[in-house]
Every structure is written in structure tokens, then in C-alpha cells.
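Participant: For reference, the sequence and a predicted model appear below.
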Amino acid sequence: MAVEPLLATRAQRAFIITVSVQAIVVLVMVGITFRMVDDNVDFNLARYKTLPCYLALFALAEIFELFMAFDALRLRNIIQLLGLLPLMVFAALQVRQTKTALVMRSNCDGRDYFVECGGPGSLWTNVQPFLIVAPCVIAASWLVMLFWIKQLYAEFGWAIFHVVGANPKMKTMYQWYQIMICLLKFNFFCFTGVTMQLLIIVLQRDSAEFGVTVAAIPVVLVLLVLCGIAVQREIKWLMSISLVMMLAAMSYFPLTPAIAPMTTVLYKLVRFYQPSTQAQYETTRATLTVFTIVAFLLLFATFAVGLRCFADFDRGLQASKVNALPTRPKYFTAESSTNMSQRQSSYLGGAPVATRISIE
């Protein structure tokens, strides 16, 4: 008996509807906020340049979440579904960062500073409700998604059973493979978020750091794609190169991979907060700090899990990684339902079952 097709079950449809409604509501709130701010501020000013970048990044996060939800249902990857939940942290940071960019005066002395003040009738008080709606909607959808994830856990467990059989070791190896693929996808989003903020908001185009950051973009993207191919196809030499490149990527400076990864992360974090560069990162500090730490931890975890997956190469899992899940057709015929000898035995990893002898 094969697994259900994509979106064929009640739990799958309910989960994707929840994520879609959340994305629509949040994107509408982001659009309203952008329109209100755009009508009153000049985005060419350095202080306000952060706002369109953050709003665009937040919208990208919602689109990415929707894509990841469909992809997780397609691959029956429950770990990837759980990885969608921390988005509310980014939504909460969005509120704080927008206030930091808009509110520049704590005491307006009764004068009309519609844009710069945070009191009643100001631009901040007008956009604040729309910004608060986003984390509230995400939090409410969390509860609904957790309920359906619990339902999908049993359903996906049955799907994995069809892929790798009843062998506990094969199941564990396949779970590590799913974790690896999930980490690669989230690495892409975090890297995109950090790079977008550094290039658009912070770095000067004539600086050496700007050139290094631009040069790192294709390197990291190629790294993630090649690593995904290597772990799926179990290509040892390509996986070895990917793991070595991860060490270089964690050092942030591709041309100087000898620099210790943790030292470089600490260097970037110190630059965010030290007095000489504090003003440069003022409106981006919170988001950059979170993205930098999360990106490093994700890449470090990907390297560790990659080593674990590399150890599982040539142990009989490659066919399960490459082949798609067998899906059950919507309609059955009497002939197909009685032809048991043609079915595959999940207990034997897909080996044909011998014809049964019936005693009547």
C-alpha cells in the first residue's frame, strides 16, 4: 500500500491552507506599512534605507516559508516543517527595527514632528498596528500548524517506512539525510538575509569588504547546490570538497580560510557594537546580530551533519534518496487489489514478495 499523493490528505491541505493564509495576511500588512512609510520619508537617506530592505526581507521570508511548506509536504520531511516555526522571532525584530529607524526624538516639545516622533498621531503610531499584526498572526498560525504537524508526523512516518523499510538503522540514516537537506535550504535563506543587509544598507561600494562579500555570493550558492547533489547521489569526492568549502565559508573571508571561524564571527559582532562603528550599524544591529549568529550556527550544524551523512555513504541508502515516494492512485481496480504478488515488501527494502499459497 503506497502513500497518499501530495495534498491528498486532510492534514496536508489544512497545513498548507494555514501557511497560505498567514503569508497573505502578513504580506498585506507589509504592503500597507511600506506604502505609508513611502509617502512620508525619503528612502535615499541612509537612515531610512533600512526600511524597504527589512520589509522586502520580511516578505521574502513569507514567500520562502510558503515554498518550504510545499516542499516539505512533497518530500514528507517533518523536520523541515518544524523549521518553519521560528519566523515569529524575525517578525518581532521587524517591529523594533522599524521603530529605531523612524523614531529619532523622544521629546518633541509640542512641535509637529510627524515622521521623527513616536507620540500620538505620528507616523510610527500609524504603522505600529500593522507591524504588530504580523507576529500575532504568525503566533496564532503556530498553534494551528503544531496541531497539524502532529497529524502529519504519523503520516510521514508511514511514508518513510515505504522508502527505507522497517530497518531502524536505515530509518536513522534517512532522517540524518532529511536534516542535511533541510539545513542546506535554511542556510540559503540566512545567507541571503545577511548578504542583502550588508550590501544594501551597511557596506560602502568602494570598500574591500563589499567586494569580498559580492565574491562570496556565487561561492556559497554553488557550495550549497553541490553539497545537496553530493549527499543525495553519495558522490564522495564532491562531498569532501563541499565539507572543506564549508570550513572556508564559516571563516567568512574566502581568500583567507586559515582564519578561525569563531574569531571572524566575533569580529563581526564586535563591529556591530563598538563605538567607532556603532552609528553605521545602528538601524540594522539587532537583525544583523541574529542573522549572523544563526547563519554561523546553521553552517556549523550543516558541516557536522554532513560528516554524519558522509559516514553513511555506500550503506544501501542511495536508492531511497534518489527514487521518489510511491504514491497511491486515487482509484483501485479489483484486479490490481488482488494481485498481491506484484507488490513491494517494505520490510525487505523493496524486494518482491513471493506468491502466497492459499489453502481453501
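Facilitator: Yes, it's here. Numbers count the residues shown, from 1 in each chain.
Participant: only C-alpha atoms for contact and neighbour calcs from this point on.
Facilitator: Noted.
Participant: From what I see, V294 and F191 are in contact.
Facilitator: No. Shown here, V294 and F191 do not form a contact pair, counting by C-alpha atoms under 8 Å, at 9.6 Å.
Participant: The two - which one has more neighbours?
Facilitator: Counted by other C-alpha atoms under 10 Å, V294 and F191 do not tie: F191 has more neighbours, with 20 against 16.
Participant: Okay, one more to line up with it:
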Amino acid sequence: MFGSLAEKLFGQSYYARYALIVSLCQAFAVSVLEGFVLAVHTKAVSEISQFESKVKDDPTLLQGFTDIYAQGRSMTIYHVLFIASQFFQLVICVDALYRQNTIQLIALSLFIFAGLSFSAIQVYQSTSLIVDNGITSSIQDLIIQQNDTLPKDAVPYEIVIIVVMLMSSISFAYLAYKLYQEFGWSIYKKIGADMAMRDRYKMYQIFIMLLKFDVFFFLSFSIQFLALVVILEATKEILQHVILSVLTSTGMIIVGFWGVQTERKVLMYLFMLGCCVAEGYFVWKIVDVSVNPEKYHGTRIFVTFFLSVCLALGIVTFTISFLCLKNFDKGLKYHLSRSRSLSSQGGGRDAIIENSRAFSLETVNRHTQRWSID
């Protein structure tokens, strides 16, 4: 297994090797730098928390302190999620290269550019946590008197992160374009010249890719919601969130993956039903955020953002699942199962089984041609 993985990742074109190197370097460099940012930010939030005893007798100052502390506390979770996103993009990159999934490579490029946007946003968060945020200047002055750089000490690290993300975003976009051209022949070998079958395979690839990104965004929302909101509420709401968000989302993703792989319509119907339940929950939470803003103090903007992304992903996933369902029993399952069989019988090498004989396929540049599923 590991030999086959190494052969596919390191034995193919140099564009694939460079893409993996870019992804590895980005994951390592950004995670380390963001770790420094997290450490500085955690220290800043800890120092800010000490002002509660100094302002508790002044309602105006206390309200200002509450706003600052809530925002600072919520930002800690997003630093952790940003680090987690680096490992997620690395896993997605390895998976896309192993399976030669061009759709997934394109989606990953967009995901990395989104990470670049967040790296720029967090600079604004650091510089506006205490100043220029509409809070009375008295509490700001009180905090700045103790530490005039708090929490701007993290800005140098954040600037370097922006530079790293910008370089990796541009590099990976170029490499994804080159790999898109290379992997096109692989799809032709698996599916053939039938354009209708290739369109079905494309829908299958998009659906599998969406399920993987659903996992990240659904779990990211669940983690931040539990950490920033629900954990402070009653046990009843914790149970509601775990059942409706975590279990339902995870269960429906597993059912969807299983259903599209085996072309079982019952499983796809269950998946689509799960999508509807999850979408209803996300809409309910968006309304709750709007109606009860005090409950989401310091987290409202980001919770609304993640809820919106999850809602949009759910709608797109539901639509693509319907299109995949329409393609059942039209021959795609045969091509996918044959690809698995050829890969396993080839012992990690690419082969076509024809008349009970195996023939190795070589590319023009003498690299072994790759076979994969999605």
C-alpha cells in the first residue's frame, strides 16, 4: 500500500512532486508561524482578562471590557482552525495527487486562496481588537497603558504568513493547471471516449470532492460553536447541537460516500434527507444568531460566516447528489470497479486486462501511466 502511494506521489511527473512539496512547505511553515501568533494572542487575552476586576464597578467600562474579551476569546478558536486547515489542505493534496482528481486540485487551489484571505483578515483582527472598534476609549486607554503593543506583537508573524500564503497560492494554482492537463489522459483511459460517461464521472468526482470539504467545514462549525457558544449554555442545547449538527452531518456524509460508490439509491435518498435536516438546522441557527446577538457575543460574525458556508455547501452537495442519482445504473459503476480491479491486479503498476493478459501502459516520457478512481 505504502509502496503504491510512494510510486504515485513521487514516481509521476515533476509537477506532481512540486505540488506536494508546495503543500508540505505551506503546511509546515504556516502552522509554525500561526502557532507563534496563537501564543502571542493567548497571552494578550490572558492579560486583558485581568482588567475585569478593575472595571467591574463601572458599567460602561465593564461593557467595553466584555466586548474586547469576547472578541479576543473567539479569535483563539479561529487561529486553531487555521492551523487545522493547513493539515487538511495537505491531506486533500495527497489524496488528489494519488487519485489524479483534477476537480479536487482546482477546489484545493480555491481553498488555499481562501486561506490567503483569512491570513490578511487576521492582521486586521489583531490591530483592531483594542483600537478602532467602536468601544469607549476609556477601556482602551486603560489597557494600552499597561501594554501599548497588545496584541499587535503578533503582526510580524502574520505578515510573514501572508507572504507564504501568497507564494504558495500562486505556485499551487500554476501546478494545478499543469496537472489538469496531464491527468486528462488518465480520465480518458478510465472512462474512454464516451462524452456522456465522462460527464457522469465528472459529477461523481465533484460529489466526492464536496463530501470531503463538507467534513472540514461542518466539523469546523461544530467545534467553534461548541467551544464559544454551546459550552456556556444548558446541557439540553449541547445535546441538541451534538445530535443535529455533529452526528447528523457526519452520518449523512458517510452514507453519501457509500451510496455513490455502490450506486444504492436508498442510501442516496437517506443522504438527501440528511442534507435537508442539516440545512434546516443551519437556517435555524442563522435565525437564532440574528434574533439573539447577545448570545453570540464576540462570535457573531464568524459563526454567521461558517453557517453561511455550510448552508451553501449543503445546497450544492444536495444538487450534485441528485445529478449523481440520475446517473445510477448507466455504466459508471462498471468503469469505477474495473479501475479498482486493474490497479489491484497490477500490483501498484498500471495495466489493462485484455483477453486475460495484462499490458503495461507507458507514457511518452516513459513514466508509468497512473490509474485511479476519483
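Facilitator: The structure has been received and is ready for your questions. Please read all numbers here as calculations on a predicted model, not as lab measurements.
Participant: where do the helices sit along the stretch 151-300 of the second structure?
Facilitator: With DSSP state H, counting those that start in this stretch as the criterion, the stretch 151-300 of the second structure has helices at 155-191, 195-228, 235-241, 248-262, 265-291, 300-326.
Participant: Mean deviation, the third one versus the first structure?
Facilitator: Compared with the first structure after the fit, helix 235-241 of the second structure shows a mean deviation of 2.9 Å (mean C-alpha distance after the TM-score superposition for the first structure).
Participant: what do you get for the first one?
Facilitator: Relative to the first structure, and after both are superposed, helix 155-191 of the second structure has an average distance of 1.4 Å to its aligned residues, where the measure is mean C-alpha distance after the TM-score superposition for the first structure.
Participant: For that helix, grab the matching residue range in the first structure.
Facilitator: Matched against the first structure by TM-score structural alignment, helix 155-191 of the second structure falls on residues 128-164.
Participant: picking up where we left off before, nearest to S344 of the second structure among the helices of the stretch 151-300 of the second structure would be which one?
Facilitator: helix 155-191 (14.5 Å; C-alpha to C-alpha).
Participant: chain center to the closest one, what's the gap?
Facilitator: In terms of C-alpha atoms, centre = their mean, to the nearest Å, the centre of helix 155-191 of the second structure is set 15 Å apart from its chain centre.
Participant: picking up where we left off before, could the helices of the stretch 151-300 of the second structure go into JSON lines alongside distance to Q86 of the second structure?
Facilitator: Formatted as JSON lines, those follow (distance: least, C-alpha to C-alpha, whole Å):
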{"stretch": "helix 155-191", "distance to Q86 of the second structure": "10"}
{"stretch": "helix 195-228", "distance to Q86 of the second structure": "11"}
{"stretch": "helix 235-241", "distance to Q86 of the second structure": "26"}
{"stretch": "helix 248-262", "distance to Q86 of the second structure": "21"}
{"stretch": "helix 265-291", "distance to Q86 of the second structure": "25"}
{"stretch": "helix 300-326", "distance to Q86 of the second structure": "17"}
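Participant: So which of those is nearest R340 of the second structure?
Facilitator: Shortest distance between R340 of the second structure and those, using C-alpha to C-alpha, is found for helix 155-191: 10.3 Å.
Participant: Please report the distance of V290 of the first structure from L269 of the first structure.
Facilitator: 10 Å (C-alpha to C-alpha, to the nearest Å).
Participant: same check, this time on E335 of the first structure
Facilitator: Per C-alpha to C-alpha, E335 of the first structure is found 66 Å from L269 of the first structure.
Participant: And the two? Which one has more around it.
Facilitator: More neighbours surround L269 than the other of E335 of the first structure and L269, with 17 against 8 (other C-alpha under 10 Å).
Participant: after superposition, how close is stretch 16-23 of the second structure to the first structure?
Facilitator: Superposed on the first structure, stretch 16-23 of the second structure shows a mean distance to its aligned partners of 0.6 Å (mean C-alpha distance after the TM-score superposition for the first structure).
Participant: which residues in the first structure does that stretch align to?
Facilitator: The aligned range for stretch 16-23 of the second structure is 12-19, by TM-score structural alignment.
Participant: Name the residues that touch that stretch?
Facilitator: Stretch 12-19 of the first structure has contacts (C-alpha atoms under 8 Å, 6 or more residues apart in numbering) with 6-7, 65-66, 69-70, 73, 141, 144-145, 148-149, 152.
Participant: Which position in the second structure pairs with K321 of the first structure?
Facilitator: Match for K321 of the first structure (TM-score structural alignment): L336.
Participant: tell me the SS of that match?
Facilitator: Recorded secondary structure, L336 of the second structure: helix (DSSP: H, G, I helix; E, B strand; the rest coil).
Participant: where's it relative to A196 of the second structure, distance?
Facilitator: Distance of L336 of the second structure to A196 of the second structure, given as C-alpha to C-alpha: 15 Å.
Participant: Comparing those two, which shows the higher neighbour count?
Facilitator: Using other C-alpha under 10 Å, the more surrounded residue of L336 of the second structure and A196 is L336, with 18 against 12.
Participant: ok, now how distant is the more buried one from Q26 of the second structure?
Facilitator: L336 of the second structure is 33 Å from Q26 of the second structure, by C-alpha to C-alpha.
Participant: and if you look at Y15 of the second structure?
Facilitator: From Y15 of the second structure to Q26 of the second structure the distance is 16 Å (C-alpha to C-alpha).
Participant: Also D194 of the second structure?
Facilitator: Distance, D194 of the second structure to Q26 of the second structure, using C-alpha to C-alpha: 39 Å.
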